[in-house]
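>>> Quick one: sequence and predicted model below, then my questions.
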Amino acid sequence: MTTTTPPTATTPPTATPRNAATTHNAATPRDAELERLVRQAPHRFRVLTGDRPTGRLHLGHYFGTLQGRVRLQDAGVDTFVVVADYQVLTDRDVAERLTEHVEDLVLDYLAAGIDPERSTVFAHSALPALNQLLLPFLSLVSVAELGRNPTVKDEIAHSRQASVSGLMFTYPVHQAADILFCKANLVPVGQDQLPHLEVTRTVARRFNERYGQGGAVFPEPEALLSAAPLLLGTDGKKMSKSRGNAIALSDTADETARLIKGARTDAVRRITYDPATRPEVSSLVLLAALCQGRAPHEVAEETGDGGAAALKRTVTEAVNEHFAPLRARRAQYAQDRAYVRQTLRTGNERAAALAEATLTEVRTAMGTLY
C-alpha cells in the first residue's frame, strides 16, 4: 500500500507551546494563527483525532468536533481519525456491543463528511505496532506525573469501574501513542484534554532528548482549540452519550422532536440569550442558531415572548432541517455495511504501515533493531 511521507518531526511553524494549566473559554490568538497557517500550507500539518466507540455520536460531537475535522480534511490537511476501541475499557469492566458501536461510529463519520479517500479512519486495536510504542513511552513519564494529571483524576472520580485499572491510569500515554505513531503535529482538542496533550508533548520531547542523537524523531504536537461553545443535554447538564441526555445524529425527526420537547428550560417566558444566568434556555437558542447559521441573540429576539414552547418548535425545525441531508446519507451508508467495514480495513492498512515504519525508527534510535 502506498503511504504519504509524514510531516517533519517538528512543531507547527512558529509554534508557541500552550500552557496546559491555562484556562481557555474559547479559541486563543494562537488558535487563530494556527488556522491561518493551515490555510496557507495544509501540507505541513497532520492531524490525529478520534472517539471511543461507546455509542452513536450526538449534536454536541457534530458542532464541537466533527465539523472541524471535515473542514481540516477539506482544506487538504492529512487527517487521521482513530476509533479508540481499546480505550473503551478505561472506565468500563467490559466493552459491550463493541462491533456495533464501531460500525455506528464509522457511519456517523461518513455521514458527516469524512471522506475515506482523504482521511484515514482506523481502529486502535488493529495496529499492533502502535501498541508496542507504549513500553518505551511509559518509561519516559513517572507515576507521580500521571497521578497529577487533572483529567485522569476527573476520569477516575467518575469511573464506572470498582477500582482504578492500569489502563485508566496510563490513559494519557496511550493517547500519546495514538498521536505520535503517525507523527501528528496538530491535535484538535477541548480544554479538558489539554493535560493529556501535554503528556504527549513531554513523551515526544523526552524521547528526542534521550534517543534522538541530535535530531527529532517525534514532533511536539500542538493543540487546536475549538471555538465551538458547549451544548448542554436535554437535562441541562453536559451532553453525553452515557447520561442519556443527548440527541444523536442518527435520531429521526420524530425522536428529535420528542427529546427537544422534554428539554429543561426555566420559568421566564421571554426568551433571551444569556448563558451565564439562563444556561438551559441559552443552549437551545444556541443550537437553533448553529443549525440556521445565525447569531444566538437574533434567534432569541425573534422568539421573544413566545416562551419555551415557541423556542422548542424553532429548535426542532432548525435541527431537523439542518440534519436531514446527513441523516439521509447515514441511512444510505447503513444499507451497505460492507462499505463501512471496507472503509475501516483500508484505513487500518494505511495506519498500520505508518505504525510499522515509526516502530522501526524507534527501535533503530533505541538500538533494539536486531
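Sure thing, it's come through.
>>> going forward, measure contacts between C-alpha atoms and count neighbours the same way
Will do.
>>> how far out from the middle of the chain is stretch 46-62?
When C-alpha coordinates are averaged (C-alpha atoms, centre = their mean, to the nearest Å), stretch 46-62 and its chain have centres 5 Å apart.
>>> So which residues make contact with it?
Under the contact criterion C-alpha atoms under 8 Å, 6 or more residues apart in numbering, stretch 46-62 has outside partners 6-7, 69, 77-85, 87-88, 98, 101-102, 104-105, 108, 112, 178-179, 183-188, 230-232, 239, 241, 246-250.
>>> In which helix or strand does residue 223 reside?
Using DSSP states H and E, residue 223 sits within strand 222-225.
>>> Tell me the helix or strand right after that strand.
helix 253-261.
>>> can you pull out the helices in the stretch 251-370 of the chain?
In the stretch 251-370 of the chain, the helices defined using DSSP state H, counting those that start in this stretch lie at 253-261, 279-292, 296-303, 307-334, 337-366.
>>> let's bring in a second model and compare:
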Amino acid sequence: MAALAAAPTQPTETGAPAMTLVTPAAADTAAAAPTPSRMLTGDRPTGRLHLGHYFGTLHNRVRLQDAGVETFLIIADYQVLTDRDVAEHLAEHVEDLVLDYLAAGIDPARTTVFTHSAVPALNQLLLPFLSLVSVAELQRNPTVKDEIAHSRQSTVSGLMFTYPAHQAADILFCKADVVPVGQDQLPHLEVTRTIARRFNDRYGRVFPEPEALLSAAPLVLGTDGTKMSKSRGNAIALSATADETAKLIRRATTDADRTITYDPDRRPGVSGLLLLAAHCLGRAPEDIAAEIGDAGAARLKALVTEVVNEHFAPLRARRADLARDRAYLHGILREGNARANEIADRTLREVRTAMGMDYGV
C-alpha cells in the first residue's frame, strides 16, 4: 500500500505500527500500486443515506472504484440490532441503500454489493476475533461510547460491545487493505488493525492491517448544528425532493448574528450550512460567507437550498429511474452475496488451518 501512504497516526499500544491516513488525492494512485488494492466499506440499513454520507465517504468509494481498486460494499443488516430492539422495515432499507449506492455512481460490475446476514463464514470469524481483544478494550472504544449515548435501547446489548470486532470481521474476511471512513470511525479501524496484528502474531500471517482513507471534507453537520445522523433526525437524505430539502434547510439552526461568518466552534449551525454550500460549489466556506455578508440567515438558507438541489438533481433523477426496477436491485444483491460467500469461505478455511482446526473434513 506504499502508493497510498500519507501521514501516520500515533500507535495505540506499545510497539504497534501506526495507522496510515490515506488522503483522497493519494487514492487516485491506488490502481498503479504494485499489488492491486482491495477496499471494503458499507453502511447499516437503518434508512436512506444523507449528505453527510455522500461528502464523508460515498464519493471516496466511487473515486477508488473508478481508479480500479477492487471494491466491496457491505450492507450490515445484522448490525442494525446493535442499538435497536427490532430491525423494522429492514428489506425496504436494504433496497434504499442499493438505490443510493447506484445513484451515486457505484457500478455493480466493478463493486461487490452484499448483505451481512447472507455470508455465514464472515460472521463465524467473529468468534476467534473476540478472543484477541479484551472487554476493557471494547468498553473504552470512543465510537462505541458515542453509539451507546445515542442508543434507542434502555440497556446495552452484548452486540453493541462486540460491534468493533464484528466490523473487523467485515473488513478482514476479504482482506481489505484500505477502508474509507469518517474521523469518528478511526477507533473502530484501529481495533481491526489490532485484531489482524494479534492473529498474525499468534497463528501466522493471514490478514493485512488495513489503512484508513479519510475524506478531505470536514465533518458534515446536520440541520441542528451537530453531526448529521439518521438517528438524530437532523439529516437531509440524498433522495429528498427539492421541496423536502428546502423545508429541512429552512428549519436549520442558525443564530441571531446577522453577519454571516464561518466559525465552526462558535457558530456551528451557520458554519454547517456554509460547509454544505462549499461542498456543492467546490469553494471555500469563508469565501461564501464573505459574499453573503450582512444579508443574514435567510439569504444563507436560500443559497444552500439552491446549490444543494442543483448539485444532487442528477443523482436524484438516476435514483428515481432505478427504483422502477426492484428485480434489478435484487439481482445485484444475489450476485454480490455469491461473490462474498466465495471469498469468506476461502478466508475461513485459511483461518481454521492457521489455528490448527483443519480436521480434514
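Thanks, I have it. Keep in mind that what you see is a predicted model, and the values were worked out from it rather than measured.
>>> just to revisit the earlier point, same for the strand holding residue 223 of structure 1, what does it pack against?
Contact here means 3 or more C-alpha pairs under 8 Å, 6 or more residues apart in numbering; DSSP states H and E; on that basis strand 222-225 of structure 1 packs against helix 29-40, strand 186-189, helix 194-211.
>>> can you list contacts of the last one?
Right, the one you point to is helix 194-211 of structure 1. Outside of helix 194-211 of structure 1, the residues within contact range by C-alpha under 8 Å, 6+ apart are 20-21, 137, 140-141, 149-151, 172-173, 175-177, 179-180, 214-223, 365-366.
>>> switch to 7 Å and redo it
For helix 194-211 of structure 1, contacts defined as C-alpha atoms under 7 Å, 6 or more residues apart in numbering pick out 20, 137, 140, 149-151, 172-173, 176, 216-221, 365-366.
>>> same question, stretch 117-127 of structure 1
73, 78-86, 344, 347-348, 351-352.
>>> 8 Å instead, please
So stretch 117-127 of structure 1 is in contact with 73, 78-86, 106, 130, 178, 343-345, 347-348, 350-352, 355, going by C-alpha under 8 Å, 6+ apart.
>>> and these, which are buried?
73, 78-86, 106, 130, 178, 343-345, 347-348, 350-352, 355 (16 or more other C-alpha atoms under 10 Å).
>>> To what extent is residue 331 of structure 2 buried, counted in neighbours?
By the measure other C-alpha atoms under 10 Å, the count of residues near residue 331 of structure 2 is 11.
>>> sorry, back to before: possible to save the helices and strands packed on strand 222-225 of structure 1 as TSV with distance to residue 287 of structure 1 and mean neighbour count?
Converted to TSV, these look like this (distance: least, C-alpha to C-alpha, whole Å; neighbours: other C-alpha atoms under 10 Å):
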stretch	distance to residue 287 of structure 1	mean neighbour count
helix 29-40	23	15
strand 186-189	21	22
helix 194-211	25	20
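>>> Of these, which is nearest residue 63 of structure 1?
Proximity to residue 63 of structure 1 (C-alpha to C-alpha) singles out strand 186-189 among these, at 12.9 Å.
>>> one step back: reformat the helices and strands packed on strand 222-225 of structure 1 as a markdown table; add distance to residue 155 of structure 1.
Below are those laid out as a markdown table (distance: least, C-alpha to C-alpha, whole Å):
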| stretch | distance to residue 155 of structure 1 |
| --- | --- |
| helix 29-40 | 26 |
| strand 186-189 | 16 |
| helix 194-211 | 12 |
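>>> Out of those, the one nearest residue 295 of structure 1 is which?
Among these, if distance is taken as C-alpha to C-alpha, the winner is helix 29-40, at 20.4 Å.
>>> chain center to that closest one, what's the gap?
19 Å.
>>> contacting residues around it?
Applying C-alpha under 8 Å, 6+ apart, the external contacts of helix 29-40 of structure 1 come out as 13, 16, 44-45, 75, 77, 224-225.
>>> Make a PyMOL selection of whichever of the residues you listed turn out to be buried.
Of these, the buried ones can be selected in PyMOL as follows, counting by 16+ other C-alpha under 10 Å:
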select buried, resi 44+45+77+224+225
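>>> Which two of the contacts of helix 29-40 of structure 1 have the greatest separation?
Most distant of the contacts of helix 29-40 of structure 1, by C-alpha to C-alpha, are 16 and 75, 22.7 Å apart.
>>> Mind checking which of the contacts of helix 29-40 of structure 1 land in helices?
residue 75 (DSSP state H).
>>> Would you mind giving the contacts of helix 29-40 of structure 1 as JSON lines with distance to residue 370 of structure 1 added?
What follows is those, written out as JSON lines (distance: C-alpha to C-alpha, whole Å):
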{"residue": "13", "distance to residue 370 of structure 1": "36"}
{"residue": "16", "distance to residue 370 of structure 1": "38"}
{"residue": "44", "distance to residue 370 of structure 1": "33"}
{"residue": "45", "distance to residue 370 of structure 1": "33"}
{"residue": "75", "distance to residue 370 of structure 1": "41"}
{"residue": "77", "distance to residue 370 of structure 1": "36"}
{"residue": "224", "distance to residue 370 of structure 1": "39"}
{"residue": "225", "distance to residue 370 of structure 1": "42"}
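>>> Tell me the one of the contacts of helix 29-40 of structure 1 nearest residue 254 of structure 1?
Residue 254 of structure 1 has its nearest neighbour among those in residue 225, at 33.7 Å by C-alpha to C-alpha.
>>> aligned partner of that closest one in structure 2?
Matched by TM-score structural alignment, residue 225 of structure 1 corresponds to residue 214 in structure 2.
>>> Equivalent analysis for residue 257 of structure 1, please.
Under TM-score structural alignment, residue 257 of structure 1 pairs with residue 246 in structure 2.
>>> Right, I'll call it a day here.
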